[in-house]
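S.K.: The amino acid sequence is not available; the structure is as follows:
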């Protein structure tokens, strides 16, 4: 029996139901195995009082300290989070807050390994906790935790230290593995592809789905948080060169107002809809209705929405970043373009002029499955857990 403690700062809750859904799905798959017992620790960062009373934090502060969600035991301990300049202090603050809880959990659930789901701040936090408890730990890299966070002051060194100290490392694509090695991490990194639910994400009648949305003509969907790194402003610029097409934004974030204003200035606002965050189970209807999924991100590891769109029979147009070439490996899957509106518009128009069959597109996603994801994760973690014994030590000097 493998006993896993999953550490994930990004994990769905009633306060943020769409946050880290792919982590939840991966965790559910691993926990469903007969040879695995698993609990989740999803720390909740709150600023000092009275900032903690701000509406932005209020819902998080009301989350239960322990709950059962989708058959998973989830602990949500609080830790002190300092906005902006305090980011570099997060792992130590989190580790100090979590260590007493983890020692208490181990009395009834003697977990064998800590599985950190992101490199920041989960990775360095797991490093401190694993050292204090004398157990192995693994870290999974997903994209921004390697491409963005290491550029922040006081953070890059912590990420590299955690990568070198980890008993095992995972990357969502071969390209991200190469990026990790360029940072100085060891080459013993396993590539762990995402999965997709083929019963949920599958082709549908595109014409009927468009009609249900009240859309006529070509339909383009872009899905992701509305933040600069996702490059949605480029999608708006490309739309100006794709006559009669409608663009749906699925997701929300701080850039929404700027994007709405830009759509008005460029005269395409009547062909743009901002749908906000949507439950994961509604995405197949949106992807399936679209002729193309366009996501002009500046960086990605291997985006789940790429694979989910393909499983729905909808080709994708994306920049040649991260694991893009590992997903768009045939013409039916879509196009890789420069992060340039004109180039993206040309790619979109090419696909619209000669659309691939939905089933042909779907076949490009068949190698991504949650069954393979769960099996690979189990083999990775069980191998690490059995490499060394786990005598507990009460020392906390590693991060104080």
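M.R.: On my side now, so go ahead. What you see is a predicted model, and the numbers here were worked out from it, not measured in a lab.
S.K.: When you work out contacts or count neighbours from here on, use the C-alpha atoms and nothing else.
M.R.: OK.
S.K.: same for whichever strand or helix holds residue 131, what does it pack against?
M.R.: Using DSSP states H and E, residue 131 sits in helix 122-133. Judged by 3 or more Cα pairs under 8 Å, 6 or more residues apart in numbering; DSSP states H and E, helix 122-133 is in contact with helix 90-108, strand 113-116, strand 137-141, helix 156-165.
S.K.: Tell me which residues are up against the first one.
M.R.: Outside of helix 90-108, the residues within contact range by Cα atoms under 8 Å, 6 or more residues apart in numbering are 43, 77-82, 121-122, 124-126, 128-129, 399-400.
S.K.: Farthest pair within these?
M.R.: Of all pairs drawn from the contacts of helix 90-108, the widest gap by Cα to Cα lies between 82 and 129 and measures 20.5 Å.
S.K.: Who has more neighbours out of the two?
M.R.: Shown here are residue 82 and residue 129; by other Cα atoms under 10 Å, residue 129 has more neighbours (27 against 17).
S.K.: next up, a second structure to put side by side with the first:
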């Protein structure tokens, strides 16, 4: 079938599998997968999405964390292409995670077979386990090339979770026709050369941003007459919010109007709020919780400096969103975003878990607002040039073509 597409007779047909894809229960989850799919569609690719959600008994509808899943429709088309939500068996706290490729393959079987019957050129799975492992089962049986994107959790968490999970990740990547990594960090820091079948099929393609969602500001200085910091991300220890909070007392002595706004929610919220209170930061810190994407972007447009000193970050899209808004960024050395910071003067990379380095970086940007604005301007130009979703889709399409030719 791919030969017909290569001759220009019809569109390439891609079946994309991602349990992270946004839905009504998790509208922001995996938004980068949705944005990539939309960009591929704009390039003329016929994309169909299979985005499984957990099966939940009807009697639990509306109750607890998973109570909204029964209301997620089986089929929707919010962006003009079909998004299927078959039910798969999952367990709280990812218990029995090593068996998820089997439960996923069983749950998605009917919709996968129907789409394959209608015509599919290749399968693209986001994450190796469980999505990629489940996709590979269908790829093998129906002789379809499989492309797998690694976003970070496969290497940072799944490889270490259990021997069965590690074997699943490695077998899936060895079986895949092509593998996309979202940062050089993923290629260089997890020993790929010791277990990958061939490094040539591993391609680094950075995530992008949707520039149409950027909120223009006529005069950002009128938004708030303060030195404003912003963090956007899940409230987990590895995101580094606590490090920023610990940096604030010293900074406030020099910048008494400092304002730190935190967008996001998670398991650490109560402890972070307690830490802010303990440090006497009530007048300087605002926990905004999880916000719709457009509201988070408005916060982005109104800050002076974006800071997220995360030490487990493959390549966070949120940094690119900050750059797209013309903001200097503070990230962490050795993480995915450092690949950008090391090559371009658009922000500052600090050592991981280093409060004094965070203080120094914020102080530098606040003391020299002109330099900070120049960083932001360079960052905005960089994103427009190299980090749009269209750029990502063009590179991804090249990987698809390689997979089809080699299969």
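M.R.: On my side now, so go ahead. Since this is a predicted model, take the numbers as computed values, not measurements.
S.K.: still on that earlier bit, could you say which one of the helices and strands packed on helix 122-133 of structure 1 comes nearest to residue 288 of structure 1?
M.R.: Here strand 137-141 is closest among these (Cα to Cα), at 28.9 Å.
S.K.: and residue 388 of structure 1, how far is that from residue 233 of structure 1?
M.R.: Per Cα to Cα, to the nearest Å, residue 388 of structure 1 is found 50 Å from residue 233 of structure 1.
S.K.: So those two - more neighbours on which side?
M.R.: residue 233 (20 against 12).
S.K.: Am I right that that one falls within a helix?
M.R.: Yes - judged by DSSP: H, G, I helix; E, B strand; the rest coil, residue 233 of structure 1 forms part of a helix.
S.K.: quick one, strands of the stretch 251-400 of structure 2?
M.R.: For the stretch 251-400 of structure 2, the strands defined by DSSP state E, counting those that start in this stretch cover 259-263, 285-289, 305-307, 329-332, 347-350.
S.K.: export the ones you listed to CSV and tack on mean neighbour count and distance to residue 145 of structure 2?
M.R.: Converted to CSV, the strands of the stretch 251-400 of structure 2 look like this (neighbours: other Cα atoms under 10 Å; distance: least, Cα to Cα, whole Å):
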stretch, mean neighbour count, distance to residue 145 of structure 2
strand 259-263, 22, 39
strand 285-289, 16, 41
strand 305-307, 27, 40
strand 329-332, 28, 36
strand 347-350, 24, 39
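S.K.: Number of residues surrounding the equivalent of residue 266 of structure 1 over in structure 2?
M.R.: By TM-score structural alignment, residue 266 of structure 1 lines up with residue 279 in structure 2. By the criterion of other Cα under 10 Å, residue 279 of structure 2 has 13 neighbours.
S.K.: Spatially nearest residue to residue 279 of structure 2 (excluding sequence neighbours)?
M.R.: residue 249 (7.1 Å; Cα to Cα, 6 or more residues apart in numbering).
S.K.: ditto for residue 44 of structure 1
M.R.: residue 78 (4.8 Å).
S.K.: What does the one you found correspond to in structure 2?
M.R.: Using TM-score structural alignment, residue 78 of structure 1 pairs with residue 87 in structure 2.
S.K.: again, but for residue 354 of structure 1
M.R.: Looks like residue 354 of structure 1 aligns to residue 368 there (TM-score structural alignment).
S.K.: which residues does that match contact?
M.R.: Residue 368 of structure 2 neighbours (Cα under 8 Å, 6+ apart): none.
S.K.: Repeat that for the one 10 residues further on.
M.R.: Neighbouring residues of residue 378 of structure 2 by Cα under 8 Å, 6+ apart: 326, 345, 346.
S.K.: can you put the strands of the stretch 251-400 of structure 2 in JSON lines and add distance to residue 177 of structure 2?
M.R.: Formatted as JSON lines, the strands of the stretch 251-400 of structure 2 follow (distance: least, Cα to Cα, whole Å):
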{"stretch": "strand 259-263", "distance to residue 177 of structure 2": "38"}
{"stretch": "strand 285-289", "distance to residue 177 of structure 2": "40"}
{"stretch": "strand 305-307", "distance to residue 177 of structure 2": "37"}
{"stretch": "strand 329-332", "distance to residue 177 of structure 2": "32"}
{"stretch": "strand 347-350", "distance to residue 177 of structure 2": "35"}
